[in-house]
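Visitor: Predicted coordinates and the sequence they were generated for:
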Amino acid sequence: MKILILGGTRFLGRFLAETALQKGHEVTLFNRGKSNPNLFPEAEKLTGDRDGQLEALKGRTWDAVIDTSGYLPWQVKDSAELLRDAAGHYTFISSASVYAELEEPGIDENHAVGQLAAEKVEELKGMDAAQAIGAHYGELKVLCEQEVERAFSERSLIIRPGLIVGPYDFTDRFNYWVNRMKKGGEVLAPGRRDKEVQFIDVRDLAEWIVKLVEDQETGTFNATGPEAKLTMEQFLEGCKSAVGSDAELVWVDEHFLLGHGVAGWSDMPLWIPDEENMAGFLTVDSGKALRAGLTFRPLSDTVRDTLAWEAARTVSERKAGLDPQKEKAVLEDWKERAL
């Protein structure tokens, strides 16, 4: 197949391109040429920008498009309409963040999604793109999906992943726990041991998406894992085992953490306090994707491969994770309280 990837050099896009090339497809990458421009010398590379610089795409045809870089609906509209008659199939990488009303677990593809008024959309168009996306990421992804469906109708495939993890993950969320377990010692573990968590290895997601593209699959799919329920305790113990750590998990009460200014998700990745009433966020139903062939590698493989990649990184500032001094102080206060 001739596959056009919008993006294709960062994280999921990188693995989609790698997988498609390994399977013998003819791959074209369209991006600004700023991130990892030397990747995939065997692929055709077109330089442009989603923001009004799509000339390189004109006059060409592909069997399928995979859109990994669509965040603003007016930009997705431009690319989808331009490619409507130039490609047979359009895959849009959306997000499980599209869902609203997160109080109940088991959210499937028919669950209510976030909405933005037309007036708000017009207001966002005048804002800095990063600010607009940061403020309304999920709702904007919903509108992006709608633009793809309008242009490609029954030739569109919408993927709604949860947290994507593994090598080259620049969000530092999953990586925090891998690195922290490797360091060992007393590790602050947040809240309830039995709180459910979800994520998907980027390579499992990429391989499955390419297979769906090959099959010209259509419709909307949640895509997160693992297949069976995974608790925070099982996850942390799995990380500990995979890296061969002597770490000691110290479970700290939610109210105590919040009282000490420890934030869910940013300080403690994968943890959302119960009081936020978002039980549905990390309990998404991916049954439809499982029936369509989505599979998952063992957690230990993801942990070890992430750690191996981390060993080569030189990043000094992390985007997520608790500061070591703050962790130490909170643990000391917790132990004093228990005396």
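Guide: Looks like it came in fine.

Visitor: When you work out contacts or count neighbours from here on, use the C-alpha atoms and nothing else.
Guide: Noted.

Visitor: Please list the outside residues in contact with the longest helix belonging to the chain.
Guide: For the chain, the helix that runs over the most residues, judged by DSSP state H, is helix 129-152. For helix 129-152, the external contacting residues (CA atoms under 8 Å, 6 or more residues apart in numbering) are 70-74, 76-77, 80-81, 84, 89-90, 92, 94-99, 113-116, 124-125, 156, 158.

Visitor: again, only using 7 Å
Guide: If you take CA atoms under 7 Å, 6 or more residues apart in numbering as the criterion, helix 129-152 is touched by 71-73, 76-77, 80-81, 84, 90, 92, 94, 97-98, 114-116, 124, 156, 158.

Visitor: buried ones in it?
Guide: When burial is assessed from 16 or more other CA atoms under 10 Å, helix 129-152 yields the following buried residues: 132-133, 136-149, 151-152.

Visitor: can you check stretch 245-263 too?
Guide: Of the residues in stretch 245-263, those buried under the neighbour-count criterion (16+ other CA under 10 Å) are 245, 247, 249, 251-252, 254, 256-257, 262-263.

Visitor: repeat for stretch 221-237
Guide: Across stretch 221-237, burial judged by 16+ other CA under 10 Å covers 221-226, 230-237.

Visitor: Now for D301, how many residues are close by?
Guide: A count of nearby residues for D301, using other CA atoms under 10 Å, gives 14.

Visitor: Does it lie in a helix or a strand, and which?
Guide: Secondary structure assigned from DSSP states H and E places D301 in helix 299-310.

Visitor: hold the first one in mind and look at this next one:
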Amino acid sequence: MESVFVIGGTRFVGRAAVEEFLDHDYHVTIFNRGEHENPFADHPEVHHLPGDRSDTSRLLAAKREVDPDVVLDCVAYHPEEVREATEIFADVDAYVYVSSGAVYADEDVPKREDETTLKACTPDQAADNSNETYGNRKAEGDRKVFSAAERGVNAMSVRPTVVYGPHDYTERLDYWLARVNEYDRVLLPGDGTNLWQRVYVEDVASAIRTVAEEGRAGEAYNVGDRNALTLQRTVELAADHLDTDVELVHASDRELSTGGLELRSFPLYRPHPHLLDTSKLAALGWESTPVDEAMARTVEEHLESDRDGREVGPSREDEARVLGVLETI
């Protein structure tokens, strides 16, 4: 049985990846600080090693103890972490870094791994922790992967766009699911046609395993739903699976301002279309889950959870003020 060492592994993408590797007969070791509930605490094929990835001596000791075939790096948010990990795990069969579709500097449609320019990253940005530098830091992490590959490390990266699905602690899609499930009228930013491609979490997990098994050193692979939905179609599909009817009310920036809101106040809104070309990953044999099926699973788990996205989008009170103004126009 092959072994995979997962840095992270208990939340969302990491959790789905652990399940994916288990389903394909890997023995899994998860390495993290143990600050979040471990859903695999009682699983006989999942071993937990406590440790902080920033403690390189502990990470090295864990590597020597486990001697893994594959390393999955789910929680590298600074390029120095990627550099250290690729040095420590230089001799593994595959090191896969979870990067992001946010690495791209240009608004190409679609964005392609070997054509679209990556964001630059200054030393100050590399050490930052803000959302504003997330894409810059992930891009520099990719460059560390490429450098490691030049040294002979079988290092690769995956670049998922916005991830959705069960156990999504970001609650970005939960915001819309909760709105549609609770109210008959829901405010939609703009004309509803903004396109921010998403990717189902289980597909990210299968992409990670596919790249670990079939990918080439020094390569990055975009990950996204094969069929990208506009925000309006996303909300309509959610309503279908929630078995409810909802009136979607469009509002411009000017109209939203009556409630102290703007287009960017809403989760999953993006002014420019964001679409990743996933043909490179598909050439390895990867396929995405049909969006209808993925939404059905997402809705089912959402209804069993207590997530409502309340903290990531406008309050119902602000939304209601705008809806009231629009009724008088």
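Guide: Structure's in. What do you need? In this text, all values refer to a predicted model and were calculated from it rather than measured experimentally.

Visitor: and the buried residues of stretch 221-237 of the first structure, which of them are in helices?
Guide: Filtering these for membership in helices, criterion DSSP H, returns 232-237.

Visitor: Show me the helices in the stretch 51-200 of the second structure, by range?
Guide: Applying DSSP state H, counting those that start in this stretch to the stretch 51-200 of the second structure gives helices spanning 56-66, 79-88, 123-126, 134-150, 172-182.

Visitor: Which residue ranges of the stretch 151-300 of the first structure form strands?
Guide: Taking DSSP state E, counting those that start in this stretch to define them, one finds strands in the stretch 151-300 of the first structure at 156-161, 164-165, 186-190, 200-201, 219-223, 248-252.

Visitor: I'd like these laid out as TSV, including distance to R173 of the first structure.
Guide: TSV is the format used below for the strands of the stretch 151-300 of the first structure (distance: least, CA to CA, whole Å):
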stretch	distance to R173 of the first structure
strand 156-161	15
strand 164-165	8
strand 186-190	14
strand 200-201	13
strand 219-223	18
strand 248-252	18
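
Visitor: Mind checking these for the one nearest to L294 of the first structure?
Guide: Comparison of the strands of the stretch 151-300 of the first structure against L294 of the first structure by CA to CA identifies strand 219-223 as nearest, at 8.0 Å.

Visitor: I'd like to know how many residues surround T161 of the second structure.
Guide: Neighbour tally, T161 of the second structure, other CA under 10 Å: 24.

Visitor: check contacts around it.
Guide: Contacts of T161 of the second structure were listed using CA under 7 Å, 6+ apart, and they are 100-101, 197-199, 223-224.

Visitor: Would you point out the most distant pair within those residues?
Guide: Across those, no pair lies farther apart than S100 and Q197, at 12.5 Å, counting by CA to CA.

Visitor: ok, W286 of the second structure to V18 of the second structure distance?
Guide: From W286 of the second structure over to V18 of the second structure the distance is 17 Å, taken as CA to CA, to the nearest Å.

Visitor: Looking at these two, which is more packed in?
Guide: Counting neighbours by other CA under 10 Å for W286 of the second structure and for V18 shows that V18 has the greater number, 27 against 19.

Visitor: Look up which helix or strand the aligned partner of the more buried one in the first structure falls in, please.
Guide: Applying TM-score structural alignment, one finds that V18 of the second structure aligns to A17 in the first structure. Using DSSP H and E, A17 of the first structure falls within helix 12-22.

Visitor: N38 of the second structure too?
Guide: Using DSSP H and E, no element contains N38 of the second structure; it sits outside every helix and strand.

Visitor: so which strand or helix has the spatially closest residue to it that is not a sequence neighbour?
Guide: Computed as CA to CA, 6 or more residues apart in numbering, the closest residue to N38 of the second structure that is not its neighbour in sequence is T10, at 5.5 Å. For T10 of the second structure, there is no enclosing helix or strand under DSSP H and E.

Visitor: ok, back up a step: which one of the strands of the stretch 151-300 of the first structure lies nearest to I107 of the first structure?
Guide: Put simply, out of the strands of the stretch 151-300 of the first structure the one that sits nearest I107 of the first structure is strand 219-223, at 9.0 Å, with distance taken as CA to CA.

Visitor: ok and that closest one relative to helix 129-152, angle-wise?
Guide: Strand 219-223 of the first structure runs at 140 degrees relative to helix 129-152, counting by axes from the mean of the first three to the mean of the last three CA atoms, to 10 degrees.
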